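S.K.: Pasting a predicted model and its sequence here:
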Amino acid sequence: MTDQTASQRTDPIRIDPSGSDLHAEGDRLRARGPVAQAELPGGVTAWVVTDADLAKSLLTDDRVSKDAYLHWPAWENGEGELARSWPLASWVAERSMINAYGGDHRRLRKLVAKAFTARRTAVLRPTIETLVSDLLDDIAATAPGRPVDIRGEFAYPLAIRVICALLGIPAAMRADLFRVVADMFRTSATLEEVQATGEELYGLMTALIAHKRQTPGDDLVSALIAARDDEESAGLDETELVDMVLLMIGAGHETTVNLLDHAIHSLLTHPEQLRLLQNGDATWDDAIDEALRHEAPIANLPMRFAVEDIDTGQVTIPKGDALIISYSAVGRDPAVHGADADAFDIARPTRHDHISFGHGVHRCVGAPLARLEASLALPELFARFPDIGLAVATDELQPLESFVSNGHRTLPVLLKQA
């Protein structure tokens, strides 16, 4: 072990579980080097990667795993103290493709990838266009001068309805299910709150799967159940089935909501950038990529594990240690984006150079769908309400209580400025 490794091990940066200032935290970590040790809630230590090149390298390295059961000795195969008492245990306990490694990952990803093909995504375009129009009609009926929570009344219901259409989630089950999923992302929760959330969530998931077994349809949940119940297929066991459906529900809407939230906020606080779009001097794809780079919808995703010792050039990550890619910090790496990496600039030459949807074999299969939703929702919002503006100062906005999910609790706007 190098001297630098040893010194970083004895002085980890403590991660704020409430995510109150993700970018300041990223800067503190980056000041320690491309990878530095941090202390997560519950006293668990992990190496956090803030350098873009190193992050891409590790995300395509077979020596990096997402399977805690295989490659994290501290997890003790899910039978030790961490599984019982660590508030973030659910982030590594899931047996879905997001935490799988090697052949297991390929098997699980293959089962859902066909639902997110370019053709299948394109089929959803008319549905998304109708949802956008209907939601904006509802918002347009707001009394003059009353603020609208554009996250809660537009971004959130749009993403929810799209993912529910894809997964086949009945309307009667949606409110409770997504309320509990939102609690799952709140990384400032106590152990007791996490345990209560987990118990309710898995009860809801069991009810959903039972319902879909009785009334299958042309949807992803039904397809996953069919794969599970086909004795001749290399499908899912029951735990994998529940966790895969949960992954699709959580990841399938949270990223899109945060993308829309931050894109809207950034354009409202940078009117000169919005004018570039309105004048045709930039495209909405430019704005979407810059929003993804500038404010990664998922800031940090627990966790990955070193399958063997990994020499990063400055420090060695020992076999069995945990690591996290800080997508929010990587998106603002000055080595890639320059000294003004913290600025929102849709004409930035490096706007496309981000990994906010992941990189390598674990790249988000739903990225094309999230992009499609944003490409239809954003231009229509600003076309319908050209005088829209924030209803409060930016420093009054509250972040989500999470160092994983990067968004605002609410985003109040006025449809017409006074």
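M.R.: Okay, I see it.
S.K.: C-alpha only now, for contacts and for neighbours.
M.R.: Will do.
S.K.: Skip the chain neighbours and tell me the closest residue to Thr121.
M.R.: Leu369 (5.9 Å; CA to CA, 6 or more residues apart in numbering).
S.K.: Shouldn't the one you found be within a helix?
M.R.: Yes: counting by DSSP: H, G, I helix; E, B strand; the rest coil, Leu369 is found in a helix.
S.K.: all helices for the stretch 1-150 of the chain, in order.
M.R.: For the stretch 1-150 of the chain, applying DSSP state H, counting those that start in this stretch gives helices covering 3-10, 22-30, 52-59, 68-71, 81-85, 90-93, 103-113, 118-123, 125-140, 150.
S.K.: Give me the contact list for the fourth one.
M.R.: So that's helix 68-71. For helix 68-71, the surrounding residues in contact (CA atoms under 8 Å, 6 or more residues apart in numbering) are 65, 75-78, 92-93, 99, 304-307, 320.
S.K.: Can you give the contact residues for stretch 161-178?
M.R.: 127-128, 131, 201, 204-205, 208, 217-222, 248-249, 252-253.
S.K.: What is the end-to-end distance of that stretch?
M.R.: Stretch 161-178 has an end-to-end distance of 11 Å (CA to CA, to the nearest Å).
S.K.: ok, second structure coming up, stack it against the first:
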Amino acid sequence: MHEAVAAATKSTPEYRQCPYPVYRTLREQAPIARLTPGHGVDTYLITRYEDAHAILADPRIGKDMHEGIDLYHALFGDLCEALDDNLLFADPPRHTRLRHIAKTAFTPRHIHALRPHIEELAHGLLDRCPTDRPVDLMQAFALPLPVMVICELLGIVGQERTEVLKWFAVVTRSRFNKDLKGDLEEAEIWLRDYFARHIHRTRQQPTDDFLTMLVETPHEEEPLTDDELVSMIWVLLFAGHKTTTLQIGNCVFSLLTHPDQLRAVQENRELLPQAIEEMQRFEGSVETSTFRYALEDVEIGGTVIPKGAVVQIALNSANRDPEKFPDPDTLDFTREGLQSSHLGFGYGAHYCLGAPLARLELEICLTALLDRFPDMVLAMPTPAEGDWLKGPFPAFRGLERLPVALDPSRTVDDWTAGN
């Protein structure tokens, strides 16, 4: 096995800290690398931009893990199948139908209308952050804001939101741990039952939330069934907060470790949308794409990916490919044309449905932080390294913790102690 492949598969501490040297080696020496992951299914990792861009739009690469070859149970086991029966695991024509229906609630008009409320939520969270001592910005700000937004869109509020997130965390923690299979089953049953009750209640008492729009939106094709609505809530809840939470942290970390770029965006706020795209390219929260597989033998870059093999796309590697982005390891807010070229939100039919909402949340969060705390600094002993997510071969890249001093002039002298 190629040394770089081994490092990626084992997810060594050095790799999790900074995977980009490994990706550079793979792009140069094994751009379509065969992996030997724990699930035992033949898997190929794509690291070059050109190959990644092509595969994301290739109709020969499917996502329905039950179609033809049953890969779902080999990859995920026999639990959570009802929750996973969503547009992430669908191919046309079913994917086209599901996405078309979901898209009706993600129109620019609907997203724009959310701005005042998201701004209110952001400032409310920052009001509660201490300025006389370090605060973990992940727990105090980056995590709760996207959770609050997506739960409110789905009509999940109050104590119900607390319960949903508790069981959601159980699924996240236990999904790939055989020793926690009982916990996973209990959580899946609870979430399925709750979502079913919530859908029934929404039908009986419609409001103006996102879920009501999914339930009631007229469509020329067959409307969503209750089972499809359950899985739709699940995927929107998962995708609607985790990736944005991690990206908020990645953006703040990138700004605070690149003072020249931070100064540029502070002096010219019109640069912020472009800066967000560059930070998405530079340190995206979705490190590898969701699972795909070859519907037939597919030749890419001189390598044949055999029918039935799983395909994973290293989006963060593709976004650092010098063949596409000159000087890719440099954070440069003057880089142009990024929104239509970086792969941080994917590409093709499965391009992230919630990208406009994520961009809005990022803009609001960063604007609020820069306006209120222009002197904030990292509050960790080794700020250049960070406390990155650990675990098996990654789907996500982000920080476990992000201690910052929001107002260093008011923060106690030994603010790195204990971090």
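M.R.: Yep, it's here. As the structure is a prediction and not an experimental result, all values here were calculated from the model.
S.K.: angle of the lengthiest helix in the second structure against helix 94-103?
M.R.: Of all segments of type helix in the second structure, defined using DSSP state H, the longest is helix 226-256. Helix 226-256 of the second structure runs at 70 degrees relative to helix 94-103, counting by axes from the mean of the first three to the mean of the last three CA atoms, to 10 degrees.
S.K.: Give the other helices and strands that helix 226-256 of the second structure contacts.
M.R.: Counting contacts by 3 or more CA pairs under 8 Å, 6 or more residues apart in numbering; DSSP states H and E, helix 226-256 of the second structure is packed against helix 144-153, helix 181-204, helix 210-216, helix 259-267, helix 272-282, helix 355-372, strand 377-378, strand 399-401.
S.K.: The second structure: which residue goes with Gly320 of the first structure?
M.R.: With TM-score structural alignment as the criterion, Gly320 of the first structure lines up with Gly308 in the second structure.
S.K.: That match: what's it in contact with?
M.R.: Going by CA under 8 Å, 6+ apart, Gly308 of the second structure touches 69, 293-296.
S.K.: What about the residues you listed, which one has the most neighbours?
M.R.: Counting neighbours by other CA atoms under 10 Å, Tyr293 comes out on top of the contacts of Gly308 of the second structure with 24 neighbours.
S.K.: What segments of the stretch 301-419 of the second structure are strands?
M.R.: Along the stretch 301-419 of the second structure, counting by DSSP state E, counting those that start in this stretch, strands occupy 303-305, 310-313, 377-378, 387-388, 399-401, 403-405.
S.K.: Same list (those) but as CSV, adding distance to Pro130 of the second structure.
M.R.: Shown next, in CSV, are the strands of the stretch 301-419 of the second structure (distance: least, CA to CA, whole Å):
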stretch, distance to Pro130 of the second structure
strand 303-305, 53
strand 310-313, 40
strand 377-378, 14
strand 387-388, 21
strand 399-401, 16
strand 403-405, 9
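S.K.: Out of those, which is closest to His39 of the second structure?
M.R.: Closest approach to His39 of the second structure among the strands of the stretch 301-419 of the second structure is made by strand 310-313 (10.8 Å; CA to CA).
S.K.: for that closest one, packing partners?
M.R.: strand 43-46, strand 292-294.
S.K.: Which stretch of the first structure lines up against the longest one?
M.R.: Right, the one you point to is strand 43-46 of the second structure. Counting by TM-score structural alignment, strand 43-46 of the second structure corresponds to 46-49 in the first structure.
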